[in-house]
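Colleague: What would the 3D arrangement of this be:
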Amino acid sequence: MMIDPNLVYLGLIVGLWVGVTAVYITGTGIPEILSFVLIAGSLYVLTQMPTNWLAVVLMVVGFSGFLIAPFTSPRVGQFAEIGLGLQAVGSLLLFNGALNVSPLVIVPTLLVAWGYHRFLLLPIMRTQREESFLQKEDRVIGARGRVVTAIDPVGTVYVNGEHWTAHSQDAIPAGMPILVTGQRGLELEVEKAKREDPLAEGNGWHK
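Modeller: As a prediction, this is how the structure comes out:
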């Protein structure tokens, strides 16, 4: 019985993209299971066909950029789309001999994959990072800590278990307690705290 190479190819691609989605959107574990089943099933079928395994490696390498993108900056995430080129080459060379995947399947598949990543996964990743940043900002404003390197007008402070770059209107020597009054990106606005003010546990300052 002849196995349609286009269906095997689509099964592998869908499985890989479901796996990528699971990395971007953590949830119930169902996408991970579905990805495993599709990839494992496709690889098993490929072992029964005249497969060019170097092409399979190229496709997997092409996907690796998408897998690590959530752990890097959004700009790096956009560069991950270069991996679509490797996927295209791997798709064209997937089988040895006369057997091949139709370009009429490869081209639309890659275009859909590009749009899926650019217009769905990347915005989701940005939203998640913004929410995480806002949650951290809510926790840090009003927190107290201590000066690690003297602030005049910029220095380093230790707040909520982390070192931050800090700015203050007044010079504050190292070791002094501070109060976080605002945040601009990764820089905190601070002022000298009164010693009688209660300090958050874990800020590294004890009266």
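
Colleague: CA only for contacts and neighbour counts going forward, please
Modeller: Will do.

Colleague: so what does the longest strand belonging to the chain touch, helix or strand wise?
Modeller: For the chain, the longest strand by residue count, based on DSSP state E, is strand 177-184. Counting contacts by 3 or more CA pairs under 8 Å, 6 or more residues apart in numbering; DSSP states H and E, strand 177-184 is packed against strand 144-149, strand 187-192.

Colleague: Ok, which of these comes nearest D4?
Modeller: strand 187-192 (57.0 Å; CA to CA).

Colleague: Could you check the closest one and say which residues are buried?
Modeller: L188, E189, V190, E191, K192 (16 or more other CA atoms under 10 Å).

Colleague: got it, and stretch 50-61?
Modeller: T51, N52, W53, A55, V56, L58, M59, V60, V61.

Colleague: Rebuild the helices and strands packed on strand 177-184 as JSON lines, extending it with distance to P123.
Modeller: Converted to JSON lines, the helices and strands packed on strand 177-184 look like this (distance: least, CA to CA, whole Å):
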{"stretch": "strand 144-149", "distance to P123": "34"}
{"stretch": "strand 187-192", "distance to P123": "25"}
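
Colleague: Which one of those strands lies nearest to V159?
Modeller: Taking CA to CA, strand 144-149 is the member of those nearest to V159, at 4.7 Å.

Colleague: Show the subsequent helix or strand relative to the closest one.
Modeller: Moving toward the C-terminus from strand 144-149, the next helix or strand (DSSP states H and E) is strand 154-159.

Colleague: Tell me which other helices or strands whichever helix or strand comes after that next one touches.
Modeller: Next in sequence after strand 154-159, counting helices and strands by DSSP H and E, comes strand 162-167. Judged by 3+ CA pairs under 8 Å, 6+ apart, strand 162-167 is in contact with strand 154-159, strand 187-192.

Colleague: just so I know, which of these lies nearest S102?
Modeller: The closest of those to S102 is strand 187-192. By CA to CA, the value is 53.0 Å.

Colleague: tell me the angle that closest one makes with strand 154-159.
Modeller: When axes from the mean of the first three to the mean of the last three CA atoms, to 10 degrees is applied, the directions of strand 187-192 and strand 154-159 differ by 80 degrees.

Colleague: Mind putting the buried residues of strand 187-192 into TSV with distance to V76?
Modeller: TSV is the format used below for those (distance: CA to CA, whole Å):
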residue	distance to V76
L188	26
E189	29
V190	32
E191	36
K192	38
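
Colleague: Figure out the helix or strand that G90 lives in.
Modeller: helix 83-92.

Colleague: Can you give me the buried ones in the next helix or strand after that helix?
Modeller: Note on helix 83-92: by DSSP H and E, the next helix or strand toward the C-terminus is helix 103-116. By neighbour count on 16+ other CA under 10 Å, the buried set for helix 103-116 is I106, T109, L110, A113.

Colleague: Please provide the structure for the following sequence as well, for comparison with the first:
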Amino acid sequence: GTFILLAADVAAMARGTSVGAAHPVVLTGETPKEEDPLAQKMVNDAAARIRAIAELRGRNADWAERAVRESITATAGEALELGIIEVVADSIPELLEKLEGYELPDGRTLHPAGLPVREIYMTLKDRLFSYLADPNLVYILLMLGLYGLIYEVFSPGIGLGLVMGGISLLLALLGLQVLPINLVGIGLILFGVLLMVLDAFTPTNGILTTGGVVSLIIGSFSLFDIQSPVIGLSWVTVVATVGTLTLILVFIISKGLLAQRQPARPLTSMAGLTGVAKGDLAPEGWVLVRGEYWRARCEGEPAKEGDEIVVLRKEGRRLIVRRHWRGH
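Modeller: Predicted structure coming up:
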């Protein structure tokens, strides 16, 4: 803010405000030690830049440099006396009134009286980016996206999981471009998701799911390369998000695959049963038979979503079906 104020053609402040404390800090809010060469480089560069700006505008360059090196501040009245600003005004109308006839150092004269005042607000894109600069929100969107896509894998057809998961994942990727991230953290999160998916197809009694959750948690805490706890990812967000979504996903998948993990039934118990195609069978897809979802392959004419099918036989965990014609 001090840099912007000193760079303006006309510097103004309102009573009750202050300016200064322009010592450089890093993104995380922390400052390197003074003996650190990086800290000295940052301070020297900022001090030289603000002095050049102040000299260009004919303002107090010594005070400007001290504001960077010593973090000194000044009230509105003090800033006016020190030659840091030109005007003290408590409102925009008062500011415009005091600037009427004001002559700039380059010879131009201001006549703002009677001119319309237009306020410029943040655009929708700017507001979106400001929200996505929060690592907690980006993390929640990332988890919702990944879990939504996992749910879609086990759900026949294209539904809520793909829509919500896809949108959440894209927004999360947008936020990850703004924030400093650790590639190892992303790798651990993706690996944890992979383990949870594999556990749905292999009889490990939850070992892969447990490993997946552990990998998710470790990856979550190492995802963002931000050391400050003020703006970093909260552990409460990690535990609540991973725990809640994992419980929901395990419940849904276990219910959806419970029937297919039952002991094999005799062929006569399935052959001849009718059901409904829950997606286009061209030739493979999902069918619903007696309230249970099955992966199926259609023989003969492909069946479309909603068509009635009849079971011909069962091969492993897959049903062989054909389109059922009424009257046959």
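
Colleague: picking up where we left off before, among the helices and strands packed on strand 177-184 of the first structure, which is nearest D138 of the first structure?
Modeller: Across these, D138 of the first structure has its closest neighbour in strand 187-192 (12.3 Å, CA to CA).

Colleague: Compute the inter-axis angle for that closest one and strand 144-149.
Modeller: On the basis of the same axes, to 10 degrees, strand 187-192 of the first structure is oriented at 100 degrees to strand 144-149.

Colleague: what do we get in the first structure for K255 of the second structure?
Modeller: In the first structure, the residue matched to K255 of the second structure (TM-score structural alignment) is P123.

Colleague: Figure out the helix or strand that that match lives in.
Modeller: Following DSSP H and E, one finds P123 of the first structure within helix 122-140.

Colleague: Next: R66 of the second structure.
Modeller: Taking DSSP H and E as the definition, R66 of the second structure sits inside helix 61-69.

Colleague: which bit of the first structure covers that helix?
Modeller: Going by TM-score structural alignment: helix 61-69 of the second structure matches no residues.

Colleague: if we can go back for a sec, L99 of the first structure: which of the helices and strands packed on strand 177-184 of the first structure is closest?
Modeller: It's strand 187-192; of those, that one is closest to L99 of the first structure (CA to CA) at 58.1 Å.

Colleague: what residues are up against the aligned partner of L141 of the second structure in the first structure?
Modeller: Under the alignment (TM-score structural alignment), L141 of the second structure pairs with G11 in the first structure. Going by CA atoms under 8 Å, 6 or more residues apart in numbering, G11 of the first structure touches L38, I39, S42.

Colleague: Quick one: map the last one onto the second structure.
Modeller: With TM-score structural alignment as the criterion, the equivalent of S42 of the first structure in the second structure is A172.

Colleague: Quick check: closest non-adjacent residue to the spatially most central residue of the second structure.
Modeller: The residue lying closest to the centre of the second structure (CA atoms, centre = their mean) is V138, at 2.2 Å. In space, and not counting its chain neighbours, V138 of the second structure is closest to A172: 5.0 Å by CA to CA, 6 or more residues apart in numbering.

Colleague: How many neighbouring residues does the one you found have?
Modeller: Neighbour count of A172 of the second structure, defined by other CA atoms under 10 Å: 22.

Colleague: for the second structure, what spans make up the helices?
Modeller: All helices of the second structure, identified by DSSP state H, fall at 2-7, 37-57, 61-69, 76-81, 92-99, 124-131, 135-153, 160-176, 183-199, 207-221, 235-257, 267-270.

Colleague: so who does the residue nearest to V138 of the second structure touch?
Modeller: L132, V138, Y139, L141, L142.

Colleague: Find the nearest non-adjacent residue to T75 of the second structure, please.
Modeller: Nearest in space to T75 of the second structure, with sequence neighbours left out and distances taken as CA to CA, 6+ apart, is S18 at 4.3 Å.

Colleague: does the one you found really touch A76, like I thought?
Modeller: Yes - taking contacts as CA atoms under 8 Å, S18 of the second structure lies within contact range of A76: 5.9 Å.

Colleague: okay, the two: which has more neighbours?
Modeller: Neighbour count, other CA under 10 Å: between S18 of the second structure and A76, A76 has more, with 22 against 16.

Colleague: That one touches V88, doesn't it?
Modeller: Yes - counting by CA under 8 Å, V88 is a contact partner of A76 of the second structure at 6.7 Å.

Colleague: Closest to H167 of the first structure out of the contacts of G11 of the first structure?
Modeller: Using CA to CA, I39 comes nearest to H167 of the first structure of the contacts of G11 of the first structure, at 51.3 Å.

Colleague: And for that closest one, the neighbour number?
Modeller: 21.

Colleague: List the contacts of it.
Modeller: Contact analysis of I39 of the first structure by CA under 8 Å, 6+ apart lists G11, L12, G15, L16.

Colleague: State the pair within the residues you listed that is farthest apart.
Modeller: Greatest spatial distance in these: G11 and L16, 8.6 Å, computed using CA to CA.

Colleague: picking that back up, so for G83 of the first structure, which of the helices and strands packed on strand 162-167 of the first structure sits nearest?
Modeller: Of these, nearest to G83 of the first structure by CA to CA is strand 187-192, at 34.6 Å.

Colleague: The closest one - contacts with which helices or strands?
Modeller: Contacts defined by 3+ CA pairs under 8 Å, 6+ apart place strand 187-192 of the first structure against strand 162-167, strand 177-184.

Colleague: Ok, which of those comes nearest S102 of the first structure?
Modeller: Of all these, the one in closest proximity to S102 of the first structure, counting by CA to CA, is strand 177-184 (52.1 Å).

Colleague: In the closest one, which residues are buried?
Modeller: Using 16+ other CA under 10 Å as the test for burial, strand 177-184 of the first structure gives P177, I178, L179, V180, G182, Q183.

Colleague: The fifth one -> the second structure?
Modeller: When the structures are aligned by TM-score structural alignment, no residue of the second structure is matched to G182 of the first structure.

Colleague: what's the burial count for P37 of the second structure?
Modeller: P37 of the second structure: 11 surrounding residues under other CA under 10 Å.
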